[in-house]
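1. I would like to see how this sequence folds:
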Amino acid sequence: MRNKVKICPSCQKACARTLVQCNNCGTSLELVELASTDNVLMAFVYGIEKGASSLSISMRACNDKHLVFDDPLTVSVCHLNVIPTSAHIPDLRFLFKDPCRGRQILQGMLDEVDTVCLEQFWSDDLFRATYLGNMPPDLRAMGSAGMNFPPSQYQLHLQYVHGPMLPFQYAMFEKGLHLQHGRFFPVQFLLAALAKGEAMRIDVDEDTPVEKIIQLAASCGVDYNRYWSQMWLQVMAIQKKCSPWQDKDFCYRIHGARVFDACGGESDVDVKSIQAADATRQHNKLHWKIRRMGG
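-> Take a look at the predicted model:
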């Protein structure tokens, strides 16, 4: 029920202990000491209403095996998380204690989030017209699904980042702060490695280095770098192809730490307050969509 993390001194986001910059606002974490936080994902599983803060979520689907909800970080126009509700699995390494069962669990998570995306986003004509333009109707080609190691929450969770990314977050992606090489593991890589069965069985404990999985997978013909590079190129291609963002959509322009209004005059508005307000607007739209769907 507890996580080992670094707390961002600027936006207070709980970040994975190996990060040197906050993956929400970009603030340096190099001097930040380790701390512990509530494992909110397990709190969701147990139905706990309140911890250090409110534990309410924007829920998309829930059954006896999975819980799907909107990621509060909101990296893209559709950013979902799915967690297993029938078992506590601290992180992706533990899938390799039993590769066959691990692959079944992971495939079930991916199928669940694909269904949510199809029914609650792709089925909406306005969503497709606004964000996807003339992209071909290939759901899996639009989503970058995978898992981070180390995680910021110690319950297995599959992130589903459906392109295109929001402009600020895509800029962070270009700087290497999202879907990071060596930390983000594309679901296609994990499924391919787990499909090797007994050859990928590892006696995992808390201290098992994730590099051991990468190296063993490579010896079985599953190259992490190839899968990660394909995912990276896919994100960039989707961003370029869709390109839904126009100048008229924005009230401010940001250059470094300086903020300018639409007419070019410098503003004293704080960059982080703008980002927080944008996230709130995006969440409100997501909640509206759930109400509209009858959820």
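2. for the rest of this, base every contact and every neighbour count on C-alpha atoms.
-> Noted.
3. residues touching residue 197, list them.
-> If you count contacts by C-alpha atoms under 8 Å, 6 or more residues apart in numbering, residue 197 has them with 99-100.
4. and residue 2, by the same measure?
-> Residue 2 makes contact with 36-39, 154 under the criterion C-alpha under 8 Å, 6+ apart.
5. of these, buried ones?
-> Listed as buried from these are 37-39, 154; burial here means 16 or more other C-alpha atoms under 10 Å.
6. stretch 91-108: which residues count as buried?
-> For stretch 91-108, the neighbour count (16+ other C-alpha under 10 Å) marks 91-100, 102-103, 105-106, 108 as buried.
7. wait, I meant stretch 257-270
-> 259-260.
8. from start to finish, how long is it in a straight line?
-> Taking C-alpha to C-alpha, to the nearest Å, stretch 257-270 runs 8 Å from one end to the other.
9. hmm, back to that, what is the nearest of the buried ones among the contacts of residue 2 to residue 31?
-> Comparing those against residue 31 with C-alpha to C-alpha places residue 37 closest, at 18.2 Å.
10. tell me if residue 36 really is in a helix.
-> No - applying DSSP: H, G, I helix; E, B strand; the rest coil, one finds residue 36 to be strand, outside a helix.
11. what about it, distance to residue 232?
-> 31 Å.
12. mind listing the strands for the stretch 151-295 of the chain?
-> If DSSP state E, counting those that start in this stretch is used as the criterion, the strands of the stretch 151-295 of the chain fall at 158-165, 184-186, 252-255, 258-261, 266-267.
13. tell me which of those is the most buried.
-> Of the strands of the stretch 151-295 of the chain, the one with the most neighbours on average (mean count of other C-alpha atoms under 10 Å) is strand 158-165, at a mean of 25.
14. give me the contacts around that strand.
-> 75-83, 109-110, 113, 131-132, 142-147, 235, 238-239, 242-243.
15. go through these and flag which are in strands.
-> Those of the contacts of strand 158-165 mapping onto strands are 76-83, 143-147, per DSSP state E.
16. nearest to residue 258 among the residues you listed?
-> residue 76 (23.8 Å).
17. show me what contacts that closest one?
-> Contacts of residue 76 by C-alpha under 8 Å, 6+ apart are 161-166, 169.
18. farthest pair in those?
-> Counting by C-alpha to C-alpha, the most remote pair of these is 162 and 169, 12.6 Å apart.
19. list just the nearest of the contacts of residue 2 to residue 287.
-> residue 39 (23.2 Å).
20. in the helix with the most length in the chain, what counts as buried?
-> In the chain, assigned by DSSP state H, the helix with the most residues is helix 271-293. Under the neighbour-count criterion of 16+ other C-alpha under 10 Å, helix 271-293 has 271, 279, 282-283, 286-287, 289 buried.
21. another one to check against the first:
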Amino acid sequence: MGAFFCGPRCDDTGVVQPSFGAVDLQSSLMKVGGGVCMSRKMYLAGFKGTSYPTVPMHTDTALATVAGTIDDVAKAHPEMIPVLYNDVKACKGCGKPCAYTMTMCNSCGMSLADVPITKSENVFCAFLMGVAKANKGFPLKISLRRLTEDVLIIDDLLALTPCHFNAIPKKHYIPDWRFLLTSPKQALELLDTMEAELWVATKQFLNSEGYRGILKPGHSDEDIRKHVICSFNFPPSQFQLHIQWIVAPLTPFQHFMAEERNHFHEDRAFPMSYVRKILALSEPYNVKRDTPIEEIVKHFDQKGVVYKDEWNKFYQQSLKSTMELQNWSTDDFQYVVQDGKVHDFEVSNGQVQLKDFFADLDPKVIQDKDKVALQNYGRPYVDGKPTGTYIKAPLMAKLGEPGGFGAWPGVDLK
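-> Okay, here's the model as predicted:
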């Protein structure tokens, strides 16, 4: 198959496109590094190097505190069972525990339509206790970015961007963001603390010359802070409150997934801005484990904080943030993927033009390799594999203070 044109031209055909650096979400096209134009239905794949510029994780290391698994903790401390497990759909493709409302795995993209809801280990609580290993035998180590008395910050294994964190409160067991509504003032103070620590952890990346090189030049730290994609999920895949802190830009494949609405799902992603606006009303809301999210959304819609409006702004800004900050170079990638097919390509007149497609190449296999090369999870690698650690001063396997999971207003663990 010969070369063919990827879409409307970006230059002199009468189609007016934004200048390099500007973003038009109404356009079907986007500009990558060097002003090269490509369709938003495509993504670059097959990273040619061994890795993007990397930022090593925190140098503090520790050994496991609990020698066994979550199941061992549950047997020794049955009162802990409500804290130790999640309701999830386990992906048949990659094994990732996904939220039980999802229809497609947000790691490998496999359908979850026929996957039953089962129990999985709450690994975030395991991290906080220093549990040694999962039931499947692999070590429950973390890619540590920051640890204080109040918060644990780790690299997200999903790695939607080279700088993608989860922030987990260290003093309390809070199943999910709904329970913040039981104590708005206390919740806002907690979020202030967590976001401040997340920004400290982000500075390690921003101070790296190599990392700054993957961003479009000319953006200050303050600009980048405005482009952080910050939210909660409900239902989460792990039932311990955690902030999703995603510093744009997404990697090429993950941006494509977002364009296809396979990330930041409406009715599952709850923007930080939305949660903060609700909490700022200072109206405690009685939340139970079985309180429907739809009930909460309807209640606060009537108070003037309309979820659909907040989500739409959040989603559009998430796409725009990557398109404004990314500096992907076509020279760094071997292929372009479109409609699930892997193509050779060339850049001609400032545009990506597809050439032959490779029937024997699986885009998922290529994406798996790209993820390892582009992520900062577990850096530095040893023998080509991510490394990790347990945490110092972990929580004890008990409910309540001192030393255990502190009580949060409205959370009933009986």
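22. just to revisit the earlier point, which of the ones in strands among the contacts of strand 158-165 of the first structure lies closest to residue 51 of the first structure?
-> Nearest to residue 51 of the first structure among those, with distances taken as C-alpha to C-alpha, is residue 83, at 19.1 Å.
23. and the closest one, what's its match in the second structure?
-> Using TM-score structural alignment, the partner of residue 83 of the first structure in the second structure is residue 168.
24. correct me if wrong: that match contacts residue 241.
-> Yes - counting by C-alpha atoms under 8 Å, residue 168 of the second structure touches residue 241, with 6.2 Å between them.
25. so what sits against both of these two?
-> The overlap between the contact sets of residue 168 of the second structure and residue 241 (C-alpha under 8 Å, 6+ apart) is empty.
26. next, count neighbours for residue 35 of the first structure.
-> Using other C-alpha atoms under 10 Å, residue 35 of the first structure has 14 other residues around it.
27. kindly apply the preceding question to residue 5 of the first structure instead.
-> Residue 5 of the first structure - counted by other C-alpha under 10 Å - has 23 other residues nearby.
28. aligned counterpart of it in the second structure, please.
-> Aligned counterpart of residue 5 of the first structure in the second structure: residue 88 (TM-score structural alignment).
29. how about the helices in the first structure?
-> With helices called from DSSP H, the first structure shows them at 40-46, 99-117, 125-127, 139-142, 167-174, 187-194, 210-219, 224-242, 271-293.
30. next, the angle from the longest one to strand 76-84.
-> Put simply, helix 271-293 of the first structure runs at 70 degrees to strand 76-84, going by axes from the mean of the first three to the mean of the last three C-alpha atoms, to 10 degrees.
31. residue in the first structure matching residue 280 of the second structure?
-> Under the alignment (TM-score structural alignment), residue 280 of the second structure pairs with residue 195 in the first structure.
32. on that earlier part again, could I get the buried residues of helix 271-293 of the first structure in TSV, plus columns for distance to residue 177 of the first structure?
-> Output for the buried residues of helix 271-293 of the first structure, formatted as TSV (distance: C-alpha to C-alpha, whole Å):
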residue	distance to residue 177 of the first structure
271	18
279	18
282	21
283	22
286	24
287	27
289	29
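33. ok, these vs residue 191 of the first structure, which is closest?
-> Among the buried residues of helix 271-293 of the first structure, and counting by C-alpha to C-alpha, the member closest to residue 191 of the first structure is residue 286, at 29.6 Å.
34. need the contact list for that closest one.
-> Going by C-alpha under 8 Å, 6+ apart, the list of residues near residue 286 of the first structure reads 58, 70.
35. go on, the one 4 residues further on?
-> Taking C-alpha under 8 Å, 6+ apart as the criterion, residue 290 of the first structure is in contact with 60, 120.
36. also residue 321 of the second structure?
-> By C-alpha under 8 Å, 6+ apart, the contact list for residue 321 of the second structure reads 227-228, 248-249.
37. filter the residues you listed by whether they're kept in the first structure.
-> Of the contacts of residue 321 of the second structure, the ones still in contact in the first structure (both residues aligned by TM-score structural alignment, their matches' C-alpha atoms under 8 Å) are 227, 248-249.
38. tell me the one of those nearest residue 129 of the second structure?
-> For these, the nearest to residue 129 of the second structure is residue 248 (30.8 Å; C-alpha to C-alpha).
39. corresponding residue for the closest one in the first structure?
-> Match for residue 248 of the second structure (TM-score structural alignment): residue 163.
40. how close does that match sit to residue 281 of the first structure?
-> 18 Å.
41. try residue 164 of the first structure
-> According to C-alpha to C-alpha, residue 164 of the first structure and residue 281 of the first structure sit 17 Å apart.
42. so what's residue 5 of the first structure closest to, chain neighbours aside?
-> In space, and not counting its chain neighbours, residue 5 of the first structure is closest to residue 17: 4.7 Å by C-alpha to C-alpha, 6 or more residues apart in numbering.
43. same question, residue 184 of the first structure
-> Leaving aside its chain neighbours, residue 184 of the first structure sits nearest to residue 148 (4.4 Å; criterion: C-alpha to C-alpha, 6+ apart).
44. do the same with residue 131 of the first structure
-> residue 244 (5.5 Å).
45. next one: residue 282 of the first structure
-> Per C-alpha to C-alpha, 6+ apart, closest to residue 282 of the first structure is residue 74, 7.6 Å.
46. follow-up on the earlier one: got a list of what the match of residue 83 of the first structure touches?
-> Counting by C-alpha under 8 Å, 6+ apart, residue 168 of the second structure has contacts 124, 151-153, 240-243.
47. next one: residue 13 of the first structure
-> Applying C-alpha under 8 Å, 6+ apart, we find residue 13 of the first structure in contact with 7, 22, 24.
48. how many residues are close by the first one?
-> It refers to residue 7 of the first structure. By the criterion of other C-alpha under 10 Å, residue 7 of the first structure has 21 neighbours.
49. settle this for me: it is touching residue 35, isn't it.
-> Yes - with contact defined as C-alpha under 8 Å, residue 7 of the first structure reaches residue 35; the gap is 7.0 Å.
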